[in-house]
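Asker: Next comes the sequence, and after it the predicted model I'd like to discuss.
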Amino acid sequence: MKNHPEVFERTLNGYMKYSERLRIYQNWLYGTCRQIVFFQHRENYESLLELDSNFLYSTALGQFNIFKRRHKDGIDIDPILSIGHTNDSKISSLKRRDNMIAGCRLSGTVFTFDDENEYNEEFVRDSCDPLLDLDFVGDFFVTVSRSETVFHKLSSELGMQIFDFSKNLNIGFQSIAINPSCEKILGAKSDSLHIIEPVKTLVTNSFLHRSQIYNTKWLNNNTFVFTSYSNPLSLIDTRIDFKRQEFSCGNFTATSVDYDGNNGIIYGTLLGMMVLCDLRMPRTFERVFHLDTPAICRNIKSDERHLYVSTDNAIHLLNFDY
C-alpha cells in the first residue's frame, strides 16, 4: 500500500482567537448550529466514529474510511482512504489514542492504522467467538468476546505489527475500557460492571445495575460514567467501593456519550436528541439538541467546532462554527 503522508498532517487549532472560541462556545450554549446529513442508506447499520482536528474516521459495516474535515461544510464526502468492503466482516469496535486508530472485526481480526506503519490487520481470535470490543494504551491491547478477555502486546517484526498473546481471563464482556494510567480495565456486560487489574489479572470489583448498560467512559484514573436504559447518566468513583452519583439530566434513555476532558458531558438518546450537561450540576442540563430527522443516536463524537452523530441510517453533523 502506498504511503499517504498528507493524511496525517495534523495541525492543532492552537491559534484560534479568543473571540472565535467564545463565539463557538456561545453557539454551543444557545443551541445555534447548522445540520448536515451524510451517507444516508436504507440498510440499518451503525457507523462507528472517531475524530481528530483534521479527519473523521468512520466504519460502514466492514469498511474503514478516512474523510478530510472542512471548516464550514463538515467533510469531503470522497474518502482520502478507504480500506475493505461493506460486505467484509463487520467492524465491531473503533478506538483512537494519540496517533493510532485501532479496531476489531467480528471475524476475530484486529487492525491498526497510524502515520508510520500504515494499515495492519492480524487474526487474533477464533471467529466462532466473535470479537465485540477492544481498547489499548500504548502497546498494551485488550480484546473481548462473549466468553473471554485477552491481553495482547503489540510489537514489530520485520516491519510488520504483531499482536503477541499475553494473558487471558475466562470472563467475557460486551465492551471494554482502559483507564488513562493502564492500571484498571472496565468491563461491561448486560446489567453488570467489572473492574480488572491487568497486573494481577484479577477481577477486583463488580457492580450490578438494574437495567441494560449501553456505554462506559473513563473521566480520569478512578472515575467513570455509564449510560443505561433506566437512567441517562451515572458516575462511579472506584476508590469508594463503587460510590454512585446519578445525573437526572432530562427523562431520556442515553445510548452514546462523549466527554470534553473538563466538566462537560454530552450524550445521545433513543429519540434523536443530544443533551449537554455539566458534571458539577448533576440535576440540570445546559442544552438539548434535536436531529432534524429523529433517529437513535448510536455513536457520538464532538469537539469545539462540530458534533458528529451516527444513526442507523446516516451520519449527522451539527456545525457550531459557521
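Answerer: Arrived safely, thanks for sending.

Asker: C-alpha only now, for contacts and for neighbours.
Answerer: OK.

Asker: mind listing what the residue nearest the centre of the chain touches?
Answerer: In the chain, the centroid-proximal residue (CA atoms, centre = their mean) is residue 95; its distance is 5.8 Å. Residues in contact with residue 95 (CA atoms under 8 Å, 6 or more residues apart in numbering) are 50, 101-103, 134-135.

Asker: can you list those in JSON lines and add neighbour count, secondary structure and distance to residue 241?
Answerer: Below are the contacts of residue 95 laid out as JSON lines (neighbours: other CA atoms under 10 Å; DSSP: H, G, I helix; E, B strand; the rest coil; distance: CA to CA, whole Å):
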{"residue": "50", "neighbour count": "20", "secondary structure": "strand", "distance to residue 241": "32"}
{"residue": "101", "neighbour count": "18", "secondary structure": "strand", "distance to residue 241": "33"}
{"residue": "102", "neighbour count": "21", "secondary structure": "strand", "distance to residue 241": "32"}
{"residue": "103", "neighbour count": "24", "secondary structure": "strand", "distance to residue 241": "32"}
{"residue": "134", "neighbour count": "27", "secondary structure": "strand", "distance to residue 241": "26"}
{"residue": "135", "neighbour count": "24", "secondary structure": "strand", "distance to residue 241": "24"}
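
Asker: Below is an additional structure, to be compared with the one above:
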Amino acid sequence: MSAQLSPPFNRYKHNVNICELDEDSLICVFQYLSLEDLGRLICVCKRFYRVINIHVYSKRSAYLLRTGHQRYRFSHVPGRDLHSDFSYRKRIRLFENWRYGRYNEKQFFYHQMLYFSQILLERRWLYMTHRGQLRAHERLVNNERVLNGKASWILGKSRDYDINWMEKNGDLFFAGRTDGSCFVYNCDSGFYRKQQLTEEPITSVDFDAKLFVCTTKSKSTSFWTGFNDINDVMLEKKQQLNEGYQTIKLSPSGANQLAAGKYSDREKKALKLIDVERSLTSTLNSPTRAVYQVMWKDSNTILTGNFDTTFRVIDTRTAQDESVWTDPYDASVYCFDYDGAYSVLCGMKYNFRVNLYDLRIPKRCIQMYFSSKKHSHYSPVYSIAADCSQLFLVTDHDLRVLNFDANNKEKKDYTYDLVNCLY
C-alpha cells in the first residue's frame, strides 16, 4: 500500500507583497534585474530608491571600465573628469556607451597643412600645442559645445619652432622644441624661460621636482637640475648619456628610474631602464623594434605602445612582459592614454582608429572607435586623452572629440567583428 503524501506546509496565510520584504531580501531580488527594470523600480518609493542606489547601482558601477568610482587611484595619474558628480546609474549608462560605441563627434581647429599636435587634459582645461604655440582651451559643461574654441591664453608664436613634447606638473610646464631648445612656464605666476639644451631636435621631455630630463632621437639624453630664483627656473646640466630615445618617462616613486624607448632597434631591444643616480642602463626583456610611447602604471610596472602593433605591460622586477595585446588589424600603436585603473585607450596608425583595452582581460580588444573620415582617409591618431565621458584625439588636420554623454548618439559597435571574425 503506497503512502499518501501530505500537501506542502504553507507558512504564509496570504501572498507576500514585495514592499514587505526586508532590505537584504530586496537586494537579492534587485541584483538580478536589468537596468531598465531598476529605473522603473527606483521611482516606486523612497525605500526602493535608497536600496537600489546604495546596494545595487553603487556595486555595479564601482569597477566598471572607464566609469568606475574606485577609491584607489595612482597619485601620478590625476583625475580629469569634468563632471565629478555623476550618479551611479549615470556611470553605468556611460559605460554602456563606451562598451557599445555610442557617441557624438565634434571637430575643432581644422588646418589644411599636415602636422600634428600634443594634448594634455585636465578637469577644466585642454592644453594643446599648435606649431610653436602652447594654447589653453577651457572645457565646457555644455554637451553640445564641449570645448571653447577660443584659447584662454597662448604662449609663443606660430612661426616658432614646433613643440615636439610637453609635460605638466602642478602649474609648471616643461616642453622641448625641434631646434633643441626648451622652455619652462608657470601658468599661475606667468614666468617663462627659454633655454638651449642641445643642437638636435628634442623628441621627449619629463620632469619631477628639481630633476628635468630631455632626449633626442639618436644622440643623447641629458639630465638637468632646476634651481628656483625669484619665481624663475634655471636649468643646470647634471649628467648626459650618449644615447637618444623616442620617448622617456620618470618613475613616480622618487624619479629614481627612467623608462626609455628607442625609435629603432634591429635587435628588438628598444625598451631600456635607466638608473638615474648611477647612470646605468639595462635592457628589459620586451622584444620590440621600436617604442613610440612609454608610461608608468605604478612604481614597478611600465606600459608601452609599440611599432610591432602591440601594447605591452612590463614588470621591472622580473624585466619581463606581464601581458601583451596585439592589434587585430596589424597597425602600430602611436600613442595611448591610461586612466589609473583598468582602462587603456590606444591611438592607432591608420584610419583615425582608437582601441579600448581592459587590463583585467588579456589579449582582447574591448571596442574600437573610428572617427569620421573628414579631409583624410588614413590619418593616424598622434595624441590622445580622455576622461569618463569624453575622448580627445589628434589627427593630421584637426582635433576630434568623441562625446559619450550626449543625446541622439549613433551606435557604432565593432564587438561582433572582434569576437566572431578576428579571434
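Answerer: Right, received. Where do you want to start? Remember, predicted model here, so these are calculated numbers, not experimental data.

Asker: related to what we said a few turns ago, can you find the partner of the residue nearest to the centre of structure 1 in structure 2?
Answerer: Using TM-score structural alignment, the partner of residue 95 of structure 1 in structure 2 is residue 167.

Asker: can you tell me how far that match sits from residue 134 of structure 2?
Answerer: Here the criterion is CA to CA, to the nearest Å. By it, residue 167 of structure 2 lies 12 Å from residue 134 of structure 2.

Asker: Next, count neighbours for residue 56 of structure 1.
Answerer: By other CA atoms under 10 Å, 20 other residues sit near residue 56 of structure 1.

Asker: residue contacts, it?
Answerer: Applying CA under 8 Å, 6+ apart to residue 56 of structure 1 gives the contacts 49-50, 66-69, 75.

Asker: Which of the residues you listed are still contacts in structure 2?
Answerer: Using both residues aligned by TM-score structural alignment, their matches' CA atoms under 8 Å, structure 2 keeps these contacts from those: 49-50, 66-69.

Asker: wait, which of the residues you listed is closest to residue 15 of structure 1?
Answerer: Comparing those against residue 15 of structure 1 with CA to CA picks out residue 69 as the nearest, at 17.8 Å.

Asker: ok, now how distant is the match of residue 95 of structure 1 from residue 233 of structure 2?
Answerer: From residue 167 of structure 2 over to residue 233 of structure 2 the distance is 15 Å, taken as CA to CA.

Asker: superposed on structure 1, where does the lengthiest helix in structure 2 end up, distance-wise?
Answerer: Taking DSSP state H as the criterion, structure 2 has its longest helix at helix 88-100. In this overlay with structure 1, the average offset of helix 88-100 of structure 2 from its partner residues is 2.3 Å by mean CA distance after the TM-score superposition for structure 1.

Asker: Can you get me the centre-to-centre distance for that helix and its chain?
Answerer: Computed by CA atoms, centre = their mean, to the nearest Å, the chain-centroid distance of helix 88-100 of structure 2 equals 17 Å.

Asker: if we can go back for a sec, want to throw the kept ones among the contacts of residue 56 of structure 1 into a markdown table with secondary structure?
Answerer: Compiled in a markdown table, these are given as follows (DSSP: H, G, I helix; E, B strand; the rest coil):
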| residue | secondary structure |
| --- | --- |
| 49 | strand |
| 50 | strand |
| 66 | strand |
| 67 | strand |
| 68 | strand |
| 69 | strand |
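
Asker: State the number of residues packed around the nearest residue to residue 185 of structure 1 once chain neighbours are set aside.
Answerer: Leaving aside its sequence neighbours, residue 185 of structure 1 sits nearest to residue 178 (CA to CA, 6 or more residues apart in numbering; 4.5 Å). If you count neighbours by other CA under 10 Å, residue 178 of structure 1 ends up with 24.

Asker: how close does the counterpart of residue 178 of structure 1 in structure 2 sit to residue 299 of structure 2?
Answerer: Using TM-score structural alignment, the equivalent of residue 178 of structure 1 in structure 2 is residue 250. Residue 250 of structure 2 is 10 Å from residue 299 of structure 2, where distance means CA to CA.

Asker: which ones are touching the match of residue 178 of structure 1?
Answerer: Counted by CA under 8 Å, 6+ apart, residue 250 of structure 2 has contacts 206-208, 256-259, 296.
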